[in-house]
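okay, sequence plus prediction incoming.
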Amino acid sequence: MSVWEEIIGQPDAVALLRAAAAGGTAERAGSMTHAWLITGPPGSGRSNLAYAFAAALLSDSVDGDADTRAQVAARSHPDLTALVTSAMTIKIDDVRETVRRSYYAPSVSRYRVVVVEDADRMAERTSNTLLKALEEPPAETVWILCAPSETDLLPTIRSRVRSVRLRTPSVADVADLLNTRDGIDPATAEQAARLAQSHIGMARRLATDSQARERREETLRAALGVHDVSAAVLMAARLVEIAGDDAKAYTGARDEAERERVLRSLGVDPGGTIPPALRAQLRDLEADQKRRAKRGVIDGVDRILTDLLSLYRDILMTQLGRTDDTINVELLDGIRAAAAEGTPELTLHTMDAIHGARRRVEGNVAPTLALEAMLISAIR
């Protein structure tokens, strides 16, 4: 099995990185460089491609050997450093530690590889800490940054990396991946890929979690029923509640497993008394989990807004006489009714309001207030 097999819909990017991992070809002489930036829309597979490239660089084979693939998947390879955050921003201390580790010589591979997921979550001061490492990197260290777009990073960082741009994979490609990799039946795989708008991670979740599908459908059906201000206010509160439930379902099991793993590493039996000297470490873990939970709610609200955009996109296309590529086929009757009640101009206004709500929520405006304003503007 090749490390590249699960990278779907990105043939040009795979060809470029595969050639770089192989040391370049006659046509691509000098294609390898010390720093890369993988950009693309959410769900396009930025992180998946970054770790596939890492596995190829850390292996003797450009397709990656089985042991290296397993170690990279577990983030346990001795020459791999992964900087990941589920908080709002990447901490400067975490970047400093990652930079320090980047100067270690490889222990078993040709390279030391550093993957920075969500590099766009760095504040300017934090980015400048990373910049120093990119300016004078060790010859055996390769940095792989991931971000939605080049403009999300400082110009000084963009000038020191080689960019690889990804595109949104097709629904058919994502459905085929869910079918072959995860064993999802074709009908469910197609529905999940379509509703997720080709977002690979969200498609997998929708395909494997019936409650996630039910929460999504409840959200859109409720949005179709908003016809006055009081309904908009109630709906905003319910959407935030749904986002919180979604976040808990996604992170709850992981948080509990993480706590149990930390307790075992500290020598504390399940259900046992935690010695006072160890309680500070657990408080740090709980603080990290609270920050992750906050980010989870924000991400959940953003997913809801993305789903609402798909709904109003379907309404607009219906108003314009196009129903051949409807995303939310299961809600077609409600979409047609909403299209008949409004105009394309009003629908476009609502879609602009949804984009505005996303910007406000990302800018730390209270999600309930941002959603209330958006829903009120959507009243037909």
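Everything's here; your move.

use CA for all of it now, contacts and neighbours both
Noted.

show me where the protein has strands.
Secondary structure of the chain (DSSP state E): strands located at 35-39, 80-83, 112-116, 141-147, 162-165.

could you say which of those strands is packed most deeply?
The highest mean neighbour count among the strands of the chain, using mean count of other C-alpha atoms under 10 Å, belongs to strand 112-116: a mean of 25.

remind me what that strand packs against, helices and strands.
Under the contact criterion of 3 or more C-alpha pairs under 8 Å, 6 or more residues apart in numbering; DSSP states H and E, the helices and strands touching strand 112-116 comprise helix 46-58, strand 80-83, helix 92-102, strand 141-147.

apply 7 Å and report the result again.
Using 3 or more C-alpha pairs under 7 Å, 6 or more residues apart in numbering; DSSP states H and E as the contact criterion, the secondary-structure elements in contact with strand 112-116 are strand 80-83, strand 141-147.

can you redo those strands as TSV with distance to P169?
Formatted as TSV, the helices and strands packed on strand 112-116 follow (distance: least, C-alpha to C-alpha, whole Å):
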stretch	distance to P169
strand 80-83	25
strand 141-147	17
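
use this one as the comparison:
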Amino acid sequence: MSVWSQVVGQPEAVAELRAAAEHAAHVRFSSDGEGEEGARGGAMTHAWLFTGPPGSGRSVAARAFAAALQCPRQGCDACQVCRTVAAGTHADVHEVATEGLSLGVKEMRGMIERAARMPTTARWQIILIEDADRMTEQASNAVLKAVEEPNERTVFLLCAPSEHPDDVSVTIRSRCRPLRLRTPVMSAIAEVLAERDGIDAETASWAASVCGGHIGRARRLARDDDARNRREAVLAVPRSLRSAAEVFAAADGLVGAAEAEVTALTGERDEAEREELAVSMGAGGSGKGVAQAQRAAKAAEKDLEKQQRLRATRTRRDALDRALVDLAGYYRDVLVRGFGAEVTATHPDRAREVESAARDDSRESALRRLEAILACREALETNVKPQIAVEAMVTALRAG
């Protein structure tokens, strides 16, 4: 076993990262005296850009690479170094992610300051940015300066869906070595679910076949009854749009399911954070300085409430987007079946329904419905209220 076993269905990428980690182990720095100087050139470089579709394992691959760079045995997955990197507690591996809608310059400045320091316990100071596509323009400019003139012991690992300028600025991309991941094949996903997660072979095979190549989604579908029920409810929408009343009921159901997921995922956490903040700010105290402490507490409460609202908004969007992707997959299968193309279905367990829909409706109708779903996704990204965007979409789905 090694850290590379966590990177599913990416043999070419793993081979490239292994070679870089082996090269990095022999790099000599300016303070080491004789030997190969610097971390640039050859198989190793100071900035990497991991790209790939959702579920391809961008951050998993980046984290495995970070462990291999720090581990004396290039990623044995058994030593203290590998375990602390995997747990996110290694002193010289710093991860940046966001639960909100964007990564601002304020969040990045702390990481940039760390990037300028020497590592404390390991050979490298590693900065892993999971959501590089969510950086604001100011945050991107700040990161660019750090990537342009890095400390010789600093390595930047950026993760984004693609190399498109909408995801990563051209200037940052030009200074990074690209590593492109692909959608894992179904057999690789099923194998990892069965062997690593202990899921029975039949369930693992089914989850792998309907997850759209997203390993995390496959794991949730295999383990979580609620995730399976939400998928069933979404895929029931095309058959439940016979009247105007059913159209609005379907819209309410999609938005309501997203709200329920927000409550389930963030409700208890929000309350715990508020209680923790109150205790840390001396709630219930008395005596000198209480008034000043209360003013500071109110400011901290407002900041926490803002963070929680942003987190809830992103959770809601992600939940709705998963539903829309499932719906798009359904109509994609209908369109493909209408053309008689021999390609893998997105929802193979809905083959009979898809066959019936392809027989009853035209290919043009399926295409228009796909376009309505894509328009809804774009509307949600531009802050259109979910209820309005979803109602417009299901109305278009009924019209065909």
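It's in. All values derive from a computational prediction rather than experimental measurement.

ok, which of the strands of structure 1 comes nearest L153 of structure 1?
Comparison of these against L153 of structure 1 by C-alpha to C-alpha identifies strand 141-147 as nearest, at 8.0 Å.

that closest one: average distance to aligned residues in structure 2?
Per the superposition on structure 2, strand 141-147 of structure 1 and its aligned residues are separated by 0.3 Å on average (mean C-alpha distance after the TM-score superposition for structure 1).

so that strand corresponds to what in structure 2?
With TM-score structural alignment applied, strand 141-147 of structure 1 matches the range 154-160 in structure 2.

still on that earlier bit, which one of the helices and strands packed on strand 112-116 of structure 1 lies closest to R303 of structure 1?
Comparing these by C-alpha to C-alpha, strand 141-147 comes nearest, at 17.6 Å.

what helices and strands are in contact with the closest one?
Packed against strand 141-147 of structure 1 by the contact rule (3+ C-alpha pairs under 7 Å, 6+ apart) you find strand 35-39, helix 46-58, strand 112-116.

so which of the ones you listed is nearest A187 of structure 1?
If you check each of these against A187 of structure 1 by C-alpha to C-alpha, helix 46-58 wins as the nearest, at 24.6 Å.

relative to the whole chain's centre, how far out is the closest one?
Its chain's C-alpha centre lies 16 Å from the corresponding centre of helix 46-58 of structure 1 when counted by C-alpha atoms, centre = their mean, to the nearest Å.

residues making contact with that helix?
Residues from elsewhere that reach helix 46-58 of structure 1, judged by C-alpha atoms under 7 Å, 6 or more residues apart in numbering: 3-4, 7, 17, 21, 38-40, 62-64, 68-69, 72, 109-111, 113, 115, 117, 144, 146.

G42 of structure 2 matches what in structure 1?
Matched by TM-score structural alignment, G42 of structure 2 corresponds to G30 in structure 1.

most centrally placed residue in structure 2?
P54 (6.5 Å; C-alpha atoms, centre = their mean).

and the lengthiest helix in structure 2, what does it pack against?
Residue-count comparison of every helix in structure 2, with assignments taken from DSSP state H, identifies helix 290-339 as the longest. With contacts taken as 3+ C-alpha pairs under 7 Å, 6+ apart, helix 290-339 of structure 2 sits against helix 225-235, helix 244-280, helix 351-360, helix 363-381.

re the thing from before, the strands of structure 1: which one's closest to R216 of structure 1?
Between R216 of structure 1 and the strands of structure 1, the tightest spacing by C-alpha to C-alpha is seen for strand 141-147, at 26.0 Å.

what's the local residue count around L177 of structure 1?
The local packing count at L177 of structure 1 equals 21, with neighbours defined by other C-alpha atoms under 10 Å.

counterpart of it in structure 2?
Using TM-score structural alignment as the criterion, the counterpart of L177 of structure 1 in structure 2 is V192.
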